[in-house]
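J.: One predicted model, sequence on top.
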Amino acid sequence: MTGILPPDAEPARPENRVDATLARIFPVWERLAGRVLPVWLVRALTEFLAFGIKQAWACLFGGLMLAGIIATAFWPGVLPIARYDFLFLWAILIQTSFLLTRLERPREALVILIFHIVGTGMELFKTAAGSWVYPEESVIRLAILGGSVPLFSGFMYAAVGSYLARTVRTFDFQFTHYPPRWATVLLAILIYGNFFTHHYLPDIRYALFALAAILYGRTVVHYRVWRWQHKMPLLLGFFLVALFIWLAENIGTATSAWLYPDQQEGWRIVSFAKMGSWYLLMLISWVLVTLVHRPRKLGERLGEARQQIRFAQRQHTP
């Protein structure tokens, strides 16, 4: 289909191109499926398919990083350099290509870099404390104050930030009852501090969980997948993201990219309690992303290009 984007709109925006491509493909699929399936089922399947495609698109950075981790685990000895060094160069290549192709905007890349630095700082502290180890040798790494971290590790945190930033744009997030941003920034600072201080002072993570629930308890995220507007409690969204990060971490440890103390004698599933840590870390990333993408209130107007695409989506019925 042509004419979805006006000539002076932003066709180079990747999320616009994705929606425009789906707007050309889905009418064909709906006509074919509509010959054998009820209209309501065809529409539901279209919505589900669009959701999967857009989630995969948002996960692109993390998916490529995970693919690199898996591939280098199954092909040892093939690479001319250490595995961790290759993963660092692979991550640099991904990030550079994202910027050149505008899959990420410079402001987003800056926020993701900040989270990369935040994550690397925590990695140095945690490896020094023996919380986990990187068992393989590498050249491109930091070794400070007893901690030793291959630099690719920071990109795993960057992948979380990339996913969140791309999801906001891809699904056109809008919110009701979003808390004041100064309060969320304070929460993020307390969370990050506790990752260090709990080794010496009482762990306040349960108080942080409670504070997050108070701040975001009434917040609802409204998002459009394809034809319909959906909504869910933001806390549920946070939980689902943390769950998938935990699943990815199990893959990472199964390939020995990093190991927890109870996995060094033989791999076992990562403790489900670790999901709480990822939940808190993901909140830090989310707060950083909101500094670039101000949370929009429900009903706040979209840009012209996005409105044109949404209009085109509504016209496509089986």
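T.: Perfect, thanks for sending it.
J.: switch to C-alpha atoms for all contacts and neighbour counts from now on
T.: OK.
J.: Cross-check the contact I'm expecting between Thr170 and Ala56.
T.: No. Between Thr170 and Ala56 there is no contact, the gap being 10.8 Å when judged by C-alpha atoms under 8 Å.
J.: Now do the contacts for the nearest residue to Ala188 once chain neighbours are set aside.
T.: Spatial nearest neighbour of Ala188, excluding adjacent residues (C-alpha to C-alpha, 6 or more residues apart in numbering): Ile284 at 4.9 Å. Going by C-alpha atoms under 8 Å, 6 or more residues apart in numbering, Ile284 touches Ala188, Ile189, Ile191, Tyr192.
J.: What's the ChimeraX line that selects buried ones from the residues you listed?
T.: Entered in ChimeraX, the line below selects the buried ones among the contacts of Ile284, by 16 or more other C-alpha atoms under 10 Å:
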select :188,191,192
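J.: could the contacts of Ile284 go into JSON lines alongside distance to Gly299 and secondary structure?
T.: As requested, these are arranged in JSON lines below (distance: C-alpha to C-alpha, whole Å; DSSP: H, G, I helix; E, B strand; the rest coil):
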{"residue": "Ala188", "distance to Gly299": "28", "secondary structure": "helix"}
{"residue": "Ile189", "distance to Gly299": "31", "secondary structure": "helix"}
{"residue": "Ile191", "distance to Gly299": "32", "secondary structure": "helix"}
{"residue": "Tyr192", "distance to Gly299": "33", "secondary structure": "helix"}
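J.: before we go on, here's another structure to hold up against the first:
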Amino acid sequence: MPEAHAPPGRLLPLRLFQFTATQLACCAFPIAVFLGMAASVLVWNRVDMPLARYDALLIYVLVVQLAFVALRLETWRELAVICAFHLIGLALEMFKVHVGSWTYPDAGVVRLAGVPIFSGFMYASVGSYICQAFRRFDLHISDFRRGPVTLLAVAAYANFYTHHVIWDLRWMIAAGFIVALWGSTVRFTVGGDRYRMPTAVSFLLIGVFLWLAENLGTFLNAWRYPDQQAGWHLVHVGKLGSWALLVTLSFVLVAAVKAEEGVLYGDGEARVTAPPRTRRTR
């Protein structure tokens, strides 16, 4: 929804195009990862390669990550957050593979507890997207209750482990997020106009696109769920909620970095060291 008055109807198609183009730019790292997966499927299915597919993907994603920093598409501070989310994701992968939640069917020598190291970059790509979105959309969060949201994000991550031995608390945690984020909005810029969206809705929308990405990842045989061993089919829609919860942890990590860079959450305004940019108001 627009921040002030809605732009004229003739501008709406342009704004949608600009929004889509910016989203694609924010997804540069995830897109690069999936292009690598697709290319590896084509090559490794047709040619007997001396290097295992998962090991080649690890080299590829490392080169992509270094290129992003060298080209200044990501800062060193953002890289630190992305690496942290890589480790968090890798730890989750190791546990989930151990309990049989999914498997990595292709060959690869560079593994940790049966998990190919490149898999952590799929989680890192989520952090990369959020870092890019903060910058490219000039994101500001109003009424962001960092303490409760951080505790809930940690609880959501812990629940991925604990629900194997105790009750699954994801719905209680999701309800907690709705309460903690009630009234919180994400403000973003598209084509010079400011818009806003409920923060909880933004988490859900990211979860939807991550579920779609997960379907693409399993289709490209990056990993497989037990019910996909006989043949690929859509990932259960229940995974959508899992991704929406998991992305909150990445969001909290990135928000903490942005706070250090000068953005304060809770009052709906950004306090930065540089002079504010002039924006058109409609």
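T.: Noted; the coordinates are in hand. Not measured: the values here are computed from a predicted model.
J.: in which helix or strand would I find the residue nearest to Ala188 of the first structure?
T.: When elements are assigned from DSSP states H and E, Ile284 of the first structure belongs to helix 274-290.
J.: Pull the number of nearby residues for Gln308 of the first structure.
T.: Around Gln308 of the first structure there are 18 other residues, counting by other C-alpha atoms under 10 Å.
J.: element containing it?
T.: Gln308 of the first structure is part of helix 304-315 when elements are defined by DSSP H and E.
J.: For that helix, list every residue counted as buried.
T.: In terms of neighbour count (16+ other C-alpha under 10 Å), helix 304-315 of the first structure has its buried residues at Ala305, Arg306, Gln308, Ile309, Arg310, Ala312, Gln313.
J.: can you check stretch 268-280 of the first structure too?
T.: In stretch 268-280 of the first structure, counting by 16+ other C-alpha under 10 Å, buried: Val270, Met275, Gly276, Ser277, Trp278, Tyr279, Leu280.
J.: Please pull up the equivalent of Ala270 of the second structure in the first structure.
T.: Residue correspondence to the first structure (TM-score structural alignment): Ala270 of the second structure is matched to Glu300.
J.: so what's that match closest to, chain neighbours aside?
T.: Counting by C-alpha to C-alpha, 6+ apart, Gln174 is the residue found nearest to Glu300 of the first structure once chain neighbours are left out, at 7.6 Å.
J.: go on, Val149 of the second structure?
T.: The spatially closest residue to Val149 of the second structure, leaving aside those adjacent along the chain, is Ala180, at 6.4 Å (C-alpha to C-alpha, 6+ apart).
J.: Tell me who's in contact with that neighbour.
T.: Counting by C-alpha under 8 Å, 6+ apart, Ala180 of the second structure touches Arg145, Pro148, Val149.
J.: Could you give me the PyMOL syntax to select whichever of these are buried?
T.: Selecting just the buried residues from the contacts of Ala180 of the second structure in PyMOL takes one command, with 16+ other C-alpha under 10 Å as the test:
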select buried, resi 149
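J.: Let me have the contacts of Ala180 of the second structure in a markdown table, extended by distance to Val64 of the second structure and secondary structure.
T.: Shown next, in a markdown table, are these (distance: C-alpha to C-alpha, whole Å; three-state DSSP):
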| residue | distance to Val64 of the second structure | secondary structure |
| --- | --- | --- |
| Arg145 | 34 | coil |
| Pro148 | 35 | helix |
| Val149 | 32 | helix |
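J.: of the contacts of Ala180 of the second structure, closest to Thr103 of the second structure?
T.: Nearest to Thr103 of the second structure out of the contacts of Ala180 of the second structure is Val149 (C-alpha to C-alpha; 31.3 Å).
J.: Quick one: map Phe69 of the second structure onto the first structure.
T.: You called it Phe, but residue 69 of the second structure is Val. Counting by TM-score structural alignment, the partner of Val69 of the second structure is Leu99.
J.: that older thread, the residue nearest to Ala188 of the first structure matches what in the second structure?
T.: By TM-score structural alignment, Ile284 of the first structure lines up with Leu249 in the second structure.
J.: can you check Trp132 of the first structure too?
T.: Trp132 of the first structure is assigned Trp102 in the second structure as its aligned equivalent, the criterion being TM-score structural alignment.
J.: What is the burial count for that match?
T.: Counted with other C-alpha under 10 Å, Trp102 of the second structure comes out at 17.
J.: quick one, what contacts the closest residue to it other than its chain neighbours?
T.: Closest residue to Trp102 of the second structure in three dimensions, ignoring its sequence neighbours and counting by C-alpha to C-alpha, 6+ apart: Tyr225, at 4.4 Å. Remark: with contacts taken as C-alpha under 8 Å, 6+ apart, Tyr225 of the second structure is in contact with Ser101, Trp102, Thr103, Thr218.
J.: run the last query once more with 10 Å
T.: Counting by C-alpha atoms under 10 Å, 6 or more residues apart in numbering, Tyr225 of the second structure makes contact with Val97, Gly100, Ser101, Trp102, Thr103, Tyr104, Thr218, Trp232, His233, Val235, His236.
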